[in-house]
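Q: structure for the following, please:
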Amino acid sequence: MTIELRFFASVREQLGVAEERAEVPADVRTVGELRHWLIQRGGPWAEALAEGRALRMAVDHAVARPDTAIADGCEVAFFPPVTGG
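A: This next block holds a predicted model:
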């Protein structure tokens, strides 16, 4: 499945990328599984998306939990709990 990834604030700064289109394996079906899959990239990905780090996620502009399902063509965003304006 292909999804759109968006990264905001400090997450974007750590990764050095604001957005990406990604081909996700079929066994990645939730936001939590997606986060774990991205962490496996290592380096800044493992640090920015680390399991213990406070991080908010959204699917198609709605706040998501780790068990929120993702689907082909959806947009998933990662951002810190508080962002500046």
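
Q: all contacts plus neighbour counts: C-alpha atoms, from now on.
A: OK.

Q: just the helices in this structure please.
A: For the chain, the helices defined by DSSP state H cover 9-15, 31-39, 43-48.

Q: let's compare: structure for the following, please.
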Amino acid sequence: MTLDVLYFAWIRERVGVASERIVTEAATAADLVNELRARDAGHADAFEDLASIRVALDQELSDFGDALDGVREVAFFPPMTGG
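A: The predicted structure follows:
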């Protein structure tokens, strides 16, 4: 499947791009993260600690164990705070 992957804040800085279109066989968001980690040092650094990252699938806050079936967009971002 082809996914648009978006990176925000310090994750974007470590990966080096704001977004990329990738072809993947990942079944879950966690599987996708494992594929991304293997791409290069920037991706590995960005996804070193999943406790400090949130994921959204098609603009809905999701869990890393959620399936990617039918998903078109995956976004990774730091936890949000309110004010």
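
Q: single out the most deeply packed of the helices of structure 1.
A: helix 31-39 (a mean of 18; mean count of other CA atoms under 10 Å).

Q: and that helix, how far from the chain's centre?
A: 7 Å (CA atoms, centre = their mean, to the nearest Å).

Q: equivalent range in structure 2 for it?
A: The counterpart of helix 31-39 of structure 1 in structure 2, using TM-score structural alignment, spans residues 29-37.

Q: which residue ranges of structure 1 form strands?
A: Counting by DSSP state E, structure 1 has strands at residues 2-7, 19-23, 56-59, 62-64, 75-79.

Q: now render those as a markdown table, adding distance to residue 47 of structure 1.
A: A markdown table is the format used below for the strands of structure 1 (distance: least, CA to CA, whole Å):
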| stretch | distance to residue 47 of structure 1 |
| --- | --- |
| strand 2-7 | 14 |
| strand 19-23 | 17 |
| strand 56-59 | 15 |
| strand 62-64 | 21 |
| strand 75-79 | 13 |
